[in-house]
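1. predicted model follows, preceded by the sequence.
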Amino acid sequence: GDTSVLAALYGPAEAKGNKELPERAALEVLLRPKVGLPGVVERSREQLLRQTCEAVLLGRLHPRSSISLVLQVLGDAGSGLFWLCSPLWGSPPPLNPPPPPCRPPCCLNAACMGLLDAGLPLSCLFCGVACALHPDGSLVLDPTARQEQEARAVLTFAIDSAERKVLMATTKGTCSIEEMQQCIAAAQSAADTIFRFYRDSVRRRYSKS
């Protein structure tokens, strides 16, 4: 669609000062908005992205080093990444979160492709998928900005490529447990298409033909 994110990865390099971790690489994720300077919303997104990347990055193979992943939003047409509401990391959502600008699952996909292109050791790949639940109960994958505004709830998932497990989940709005399970199943199915895109992209990049 019209959503695009540019990823740049630097490292592994020597860690400086208090950023050094003796047993693994220190991963830093920086999210740059399309316009303006990053704020509190971007910082919260950076934490979600970093935790997702750390779940698959074999950082113990590069101890005492630092890795920086910079994500620059170039275009934003929807499929947002919202406040964490999943117990996966045991972090409750804020009581009165401000309405954040859209930060698409495209950030998750760009982050994974950046790690993959840099040749860093990964236990598996991951991808981001967004689902919008409309008031009539219908489900839309990869919603546009207008569809997100009209939706009763928008859920975003990070799915791994090994067992299709949910690495991260965020939500905006309310939904039942059954509806969340329905969205997870749809996201896991859609992840197959994204992983095929990963393989095709890498094949084209490194093909000699």
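-> Structure received.
2. please count neighbours and contacts with C-alpha atoms only from this point.
-> Will do.
3. and the gap between P135 and T156?
-> Distance, P135 to T156, by CA to CA, to the nearest Å: 18 Å.
4. ignore the last one, R199
-> Taking CA to CA, one finds R199 at 22 Å from T156.
5. the residue lying closest to L6 once chain neighbours are set aside: how many residues sit nearby?
-> Distances taken as CA to CA, 6 or more residues apart in numbering put Q72 closest to L6, at 5.0 Å, once the chain neighbours are dropped. The number of residues packed around Q72, counting by other CA atoms under 10 Å, is 18.
6. do V40 as well
-> 9.
7. same question for the one 4 residues further on.
-> By other CA under 10 Å, the residues close to S44 number 14.
8. ok, K172 touching V154?
-> Yes: contact criterion CA atoms under 8 Å: K172 and V154 qualify, at 5.2 Å.
9. comparison target below:
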Amino acid sequence: MSKKAATNAAKDKLREMQCKFNPLSRSDGSVMYSQGATVVIAAVLGPIEVKTQNLSIEGSYLECNYRPKAGLPQVKERIREAAIRDVLELALLSEAYPRSKMSLQVQELEDRGSTDACALNSACLALLIGGLPLKYSFAAVHCIINEQGEFVLDPELNETLRQQASFTFAFDSVDGNLLLVQTKGAFKIAQFNDIECICRAASAQIFDFYRSNLAKYHGRSAENDSSSTDLPMET
């Protein structure tokens, strides 16, 4: 990150991240994920039976649905849904399960800013906890340029009301390649490059969050399995 980017950054830290694994019982994997006050729940099913019209011998069919907190999906939700599907199509190892379907359902619970990135991060965690085959995990980060020209990483909703431009990036965990770039508003190429650097650095924090929470979850699962098998037998 350049010196100019560092001085321009009004807020260069992600909001607090939290997650709860498998809050839903009727799925192969689910997660309730939050960044700040933004909360999203994602659930996966698969591989499961696929309808004949969607059957492919080359790989599994991917179904992705995004639901707003209230009402029916509108254009904004359809765009968000398409972005999630695009990233999943890159990350999923679909050829591992041909003639089948993998389904992702994302439900918005609270929109308090950076929801595009939060939805993608919840989707990744749901895929990981559900055991779906991935080429790599991915992390999404949102950043804006506010009306003072400052960079604001992972902004709250009220911080985006008078923004000059907004950016959402998604990176893979292996090579750090860009999987998604969404931009809106007017900006300079130099600003784009600086914000990409800021978001790339922030994605490392999200990958660390994934690793630590998955390790804790699987550690608890192993302890539970061990305690159940070590119970003394009645005579």
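-> The structure has been received and is ready for your questions. Keep in mind that this is a model prediction, so the values were computed, not measured.
10. TM-score for these two?
-> Put the two chains on top of each other and the TM-score (TM-score structural alignment, normalised by the length of the first structure) is 0.85; 186 aligned residues with a CA RMSD of 1.2 Å.
11. tell me which of P135 and T156 of the first structure has more neighbours.
-> T156 (28 against 11).
12. would you map the helices across the second structure?
-> 3-8, 75-91, 115-130, 189-229 (DSSP state H).
13. can you put those helices in JSON lines and add distance to V50 of the second structure?
-> As requested, the helices of the second structure are exported to JSON lines (distance: least, CA to CA, whole Å):
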{"stretch": "helix 3-8", "distance to V50 of the second structure": "48"}
{"stretch": "helix 75-91", "distance to V50 of the second structure": "17"}
{"stretch": "helix 115-130", "distance to V50 of the second structure": "18"}
{"stretch": "helix 189-229", "distance to V50 of the second structure": "29"}
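14. out of those helices, which one sits most buried?
-> Compared across those, helix 115-130 shows the largest average neighbour count, a mean of 25 (mean count of other CA atoms under 10 Å).
15. quick one: it to helix 75-91, angle?
-> Our comparison of helix 115-130 of the second structure with helix 75-91, counting by axes from the mean of the first three to the mean of the last three CA atoms, to 10 degrees, yields an angle of 40 degrees.
16. map F187 of the second structure across to the first structure for me.
-> Under the alignment by TM-score structural alignment, F187 of the second structure pairs with C175 in the first structure.
17. now do the contacts for the closest residue to its match other than its chain neighbours.
-> Using CA to CA, 6+ apart and skipping the chain neighbours, the partner closest in space to C175 of the first structure is A153 (6.5 Å). By CA atoms under 8 Å, 6 or more residues apart in numbering, the contact list for A153 of the first structure reads A132, L133, H134, T171, K172, G173, T174, C175.
18. correct me if wrong: L167 of the first structure contacts I184.
-> No: with contacts defined as CA under 8 Å, L167 of the first structure does not count as touching I184, sitting 11.3 Å away.
19. name the residues contacting each of these two.
-> F157.
20. in the first structure, what residue corresponds to E108 of the second structure?
-> Under the alignment (TM-score structural alignment), E108 of the second structure pairs with V73 of the first structure.
21. okay, which residue is most central for the second structure?
-> Centroid-nearest residue in the second structure: N121, 1.5 Å away (criterion: CA atoms, centre = their mean).
22. what does that one correspond to in the first structure?
-> The alignment partner of N121 of the second structure in the first structure, by TM-score structural alignment, is N109.
23. not counting its neighbours along the chain, what's nearest its match?
-> Closest residue to N109 of the first structure apart from its sequence neighbours, by CA to CA, 6+ apart: C127 at 5.1 Å.
24. list the contacts for the counterpart of that neighbour in the second structure?
-> For C127 of the first structure, the aligned residue in the second structure is A139 (criterion: TM-score structural alignment). Counting by CA under 8 Å, 6+ apart, A139 of the second structure touches A117, L120, N121, C124, A170, F171, D172, S173, S203, I206, F207.
25. before I go, just wanted to say thanks for your time.
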